[in-house]
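> after the sequence you'll find the predicted model.
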Amino acid sequence: MKYRTYLLLVVATAFWGVGFPIAKIGVEYIHPFSFAFLRFSLVFVLFVLFFKLSLYNLAEKLFLNFKLLFLMALTGIFLYGIFFLFALKFAKASDVSLISGANPIITAIIAWIVLKERLTPLGVLGICVSFVGIAFIVSKGDLKTITTLNFNLGDFLMLLATTMWAVYSVITKKALRGLSTTEAVCLSSLLGALIFLPLAVFKGNLHLTYPFKAWASLMYMVLFSTIIAFSAWYNGIKEIGATKASVFVNLVPVFGVITSVVVLGESLSFYEVIGGLFVIVGVVMTNKRVSGEHRLQKQ
């Protein structure tokens, strides 16, 4: 059973990691606004069908939890979607996936500020190590790039996207007190799609005659990177808990980089290897903070 659980978690992180280069293919043909609108509209519809959710119950939950759900949609769907998809237009998919690996670090900082979650000296050190890795990736190995603010726009946008996802994660912790995870993701996807709708229509040249590879990219992000990955991830968490499962997040940038090299033909640079290692080591150190807290709570 444990090996099956580990397999589920690896599958989820693989689908998320592969999503970076796959989404990059999609936004070459579909405007990011339209891509995001179509993705989250389909996510909502398929979530309702796949999980057999009651529309009446969803409407009631939306009314009772509208403020939190709107904030989730604004940060984790709308702002994250804009920054992420435009980052893919300006930066290598491998760089974008590596920068995304810092999400647990940024989440830990925001949770410390907003939720007053405890940070140990090891956790602080892990945050510093990860940010050194991010700086190495963003500067392409030349730290003078940061002091002169001469870095790639896509890398900067991905940092903003990662921050928005971290804010979304913290808000989700509060929202889940009155909603199931499935309901929260489903309803925030609906609101996110509605926010994207006017931009998709008036700025995104929305239509349905995109080439096959664009639709294939979109459907991958809907089916594999969202619904299947979501299901596998939370089934894994049910078996071994969120603390142990969080370690598997480190595989996301690994799968992202490998797929970017294989699918898009991107070259793997020295700065990406060094920076990626720093990010992953920092995340592991910060996760030790979480494990320590859980042990204290059990005593």
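Nice, I can see it. Note that the structure is a prediction, hence the values are computed from the model and not measured. Residues are numbered from 1 along each chain as shown.
> please count neighbours and contacts with C-alpha atoms only from this point.
Will do.
> how near is residue 123 to residue 290?
Distance of residue 123 to residue 290, computed by Cα to Cα, to the nearest Å: 9 Å.
> with neighbour numbers in mind, choose between the two.
residue 123 (23 against 20; other Cα atoms under 10 Å).
> OK, contacts around the closest residue to that one other than its chain neighbours?
Leaving aside its sequence neighbours, residue 123 sits nearest to residue 286 (Cα to Cα, 6 or more residues apart in numbering; 4.2 Å). Counting by Cα atoms under 8 Å, 6 or more residues apart in numbering, residue 286 makes contact with 105, 108, 122-127.
> at 10 Å instead, please
104-105, 108, 119-130, 280 (Cα atoms under 10 Å, 6 or more residues apart in numbering).
> any idea which of these is closest to residue 225?
Nearest to residue 225 among these is residue 104, at 18.5 Å by Cα to Cα.
> now the helix or strand where that closest one lies: how far from the chain's centre is it?
Assigned by DSSP states H and E, residue 104 belongs to helix 103-114. Offset of helix 103-114 from its chain centre (Cα atoms, centre = their mean, to the nearest Å): 14 Å.
> right, and the helix or strand after it?
Next along from helix 103-114, by DSSP H and E: helix 121-138.
> can you map out the helices along the stretch 151-299 of the chain?
Here the stretch 151-299 of the chain has its helices, by DSSP state H, counting those that start in this stretch, at 153-175, 181-202, 212-219, 229-240, 242-246, 251-263, 270-298.
> make JSON lines from those and add distance to residue 11 to it.
Conversion of the helices of the stretch 151-299 of the chain to JSON lines gives the following (distance: least, Cα to Cα, whole Å):
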{"stretch": "helix 153-175", "distance to residue 11": "21"}
{"stretch": "helix 181-202", "distance to residue 11": "19"}
{"stretch": "helix 212-219", "distance to residue 11": "17"}
{"stretch": "helix 229-240", "distance to residue 11": "7"}
{"stretch": "helix 242-246", "distance to residue 11": "12"}
{"stretch": "helix 251-263", "distance to residue 11": "10"}
{"stretch": "helix 270-298", "distance to residue 11": "19"}
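> here comes the other one, which I'd like you to weigh against the first:
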Amino acid sequence: MNRTWWAALGLAATTFLWAANAVVSRGLVGHMPPISLAFWRWTLAGAILIPLTWQSIRSHWSLIRPQLPWLALLAVLSVGAYNSILYMAVQKTTAINTALMNTLIPMTTMLAAWLMLGARPTARQTGGMLLGFVGMIVIVSKANWQVLASLAFNHGDLLMLVAVGCWALYSVLLKKRHLGIPPVTLLAVVVMLGVPMILPFYVWEWSQQGGFAVDLTNLAAIGFTGVFASIVAYLLWNHGVGILGPSAASLFIFLMPVFGALLGVTLLGEALLPYHGIGGVLILAGLVLGVRK
């Protein structure tokens, strides 16, 4: 039980960091192109991880080498695709639409886990997902259903759907195969494989849009996303998936609007309104229901 709750706390921390990551990426629209942020974020993460894990990579090479195709697939879905597509999507769609698209991650992950792992969702997990979904809709819509009725969707939302699919597959494939590689070493290898996949798209973006200003705002964004939203968040997520499984872990995505509201209150001076509380209670109830054995 202690392992379960520590994993749950780690997943909650991950969701908080990703909520902050979404705020940062939207704030950089017009300051830094999306692929540039993805490339330098993961380059920084690799520059930190690889020297720390080099000896471990060498000592575990007999395990790593035969699994390189599998690790490359994990790198494509996570480092290469998910964040790059997400950053492109937030430049083309609204914060509300982005949050709504994120509600599909738990559902997509549960379906993929059922099809690929034979892990049929339990009644608790299904009930937790439904409660979390309702709570997230309450927060995103501000308890006003006309907000949802007036939504318009564009190709940015289609990009978000692709990102959602990539993350669901990554979470399920991470659980499908026991790699036997230490977590930090695994992340370092995935980053090493993923950064070269982003490089051609970064070069193309640079040729089309140019670079970005090397100022305090952009450097701080790269620093935060490279250390906290990449290294810390991914280690916690991978650990949580290993303990709870992809279906239960994915339920924590519903916390993103809760943390987004708290960040808005703390950083932007926004008001904390009753619908925040109602939605937050429903989401927390869904998490407790879906995670407890």
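Cool, the structure landed. What you are looking at is a predicted structure, and each value in this text was computed from that prediction instead of being measured.
> what would you report as the TM-score here?
TM-score for the superposed chains, counting by TM-score structural alignment, normalised by the length of the second structure: 0.73, backed by 281 aligned residues with a Cα RMSD of 4.1 Å.
> residue 145 of the first structure: which of the helices of the stretch 151-299 of the first structure is closest?
When these are ranked by proximity to residue 145 of the first structure, the top entry is helix 153-175, at 12.2 Å, counting by Cα to Cα.
> with the second structure overlaid, report how far that closest one is off on average.
Comparison of helix 153-175 of the first structure with the second structure after fitting gives an average deviation of 2.4 Å (mean Cα distance after the TM-score superposition for the first structure).
> and for stretch 278-285 of the first structure?
Mean for stretch 278-285 of the first structure is 5.2 Å (mean Cα distance after the TM-score superposition for the first structure).
> show me the contacts for residue 79 of the second structure.
38-39, 41-42, 72, 187, 190-195, 197-198, 230.
> counterpart of it in the first structure?
Using TM-score structural alignment, the partner of residue 79 of the second structure in the first structure is residue 77.
> before we move on, back to that, tell me which two of the contacts of residue 79 of the second structure sit farthest apart.
Greatest spacing in those, by Cα to Cα: 41 and 72 (18.6 Å).
> map residue 120 of the second structure onto the first structure.
Checking TM-score structural alignment: residue 120 of the second structure goes with residue 118.
> how many other residues sit next to residue 121 of the first structure?
A count of nearby residues for residue 121 of the first structure, using other Cα under 10 Å, gives 11.
> is it in contact with residue 292, as I believe?
No - Residue 121 of the first structure is beyond contact range of residue 292, at 11.9 Å (criterion: Cα atoms under 10 Å).
> between residue 41 and residue 72 of the second structure, which has more neighbouring residues?
Using other Cα under 10 Å, the more surrounded residue of residue 41 of the second structure and residue 72 is residue 41, with 24 against 20.
> what do we get in the first structure for the more buried one?
Aligned against the first structure - with TM-score structural alignment as the criterion - residue 41 of the second structure pairs with residue 39.
> elements contacting the host helix or strand of its match?
Taking DSSP H and E as the criterion, residue 39 of the first structure maps to helix 32-50. Judged by 3 or more Cα pairs under 10 Å, 6 or more residues apart in numbering; DSSP states H and E, the packing partners of helix 32-50 of the first structure are helix 2-26, helix 80-90, helix 181-202, helix 212-219.
> one more pass at 7 Å, please.
Judged by 3 or more Cα pairs under 7 Å, 6 or more residues apart in numbering; DSSP states H and E, helix 32-50 of the first structure is in contact with helix 80-90, helix 181-202.
> out of those helices, flag the one nearest residue 246 of the first structure.
helix 181-202 (16.4 Å).
> quick check: that closest one aligns to which part of the second structure?
Mapped onto the second structure using TM-score structural alignment, helix 181-202 of the first structure spans residues 183-204.
> corresponding residue for residue 56 of the first structure in the second structure?
Using TM-score structural alignment, the partner of residue 56 of the first structure in the second structure is residue 58.
> ok, now residue 66 of the first structure?
Applying TM-score structural alignment, one finds that residue 66 of the first structure aligns to residue 68 in the second structure.
> what are the contacting residues of the helix or strand containing that match?
With secondary structure defined by DSSP H and E, residue 68 of the second structure is part of helix 68-75. With contact meaning Cα atoms under 7 Å, 6 or more residues apart in numbering, helix 68-75 of the second structure is reached by 170, 190-191, 193-194.
> switch to 8 Å and redo it
Here helix 68-75 of the second structure makes contact (Cα under 8 Å, 6+ apart) with 170, 173-174, 189-191, 193-194.
> which one of the residues you listed is nearest to residue 210 of the second structure?
residue 194 (22.5 Å).
> and the gap between that closest one and residue 32 of the second structure?
Using Cα to Cα, residue 194 of the second structure is found at 20 Å from residue 32 of the second structure.
> quick one: which of those two has more around it?
Ranked by neighbour count (other Cα under 10 Å), residue 194 of the second structure and residue 32 place residue 194 first, with 26 against 20.
> do I have it right that the more buried one meets residue 80?
Yes - under the criterion of Cα atoms under 8 Å, residue 194 of the second structure makes contact with residue 80 at 5.1 Å.
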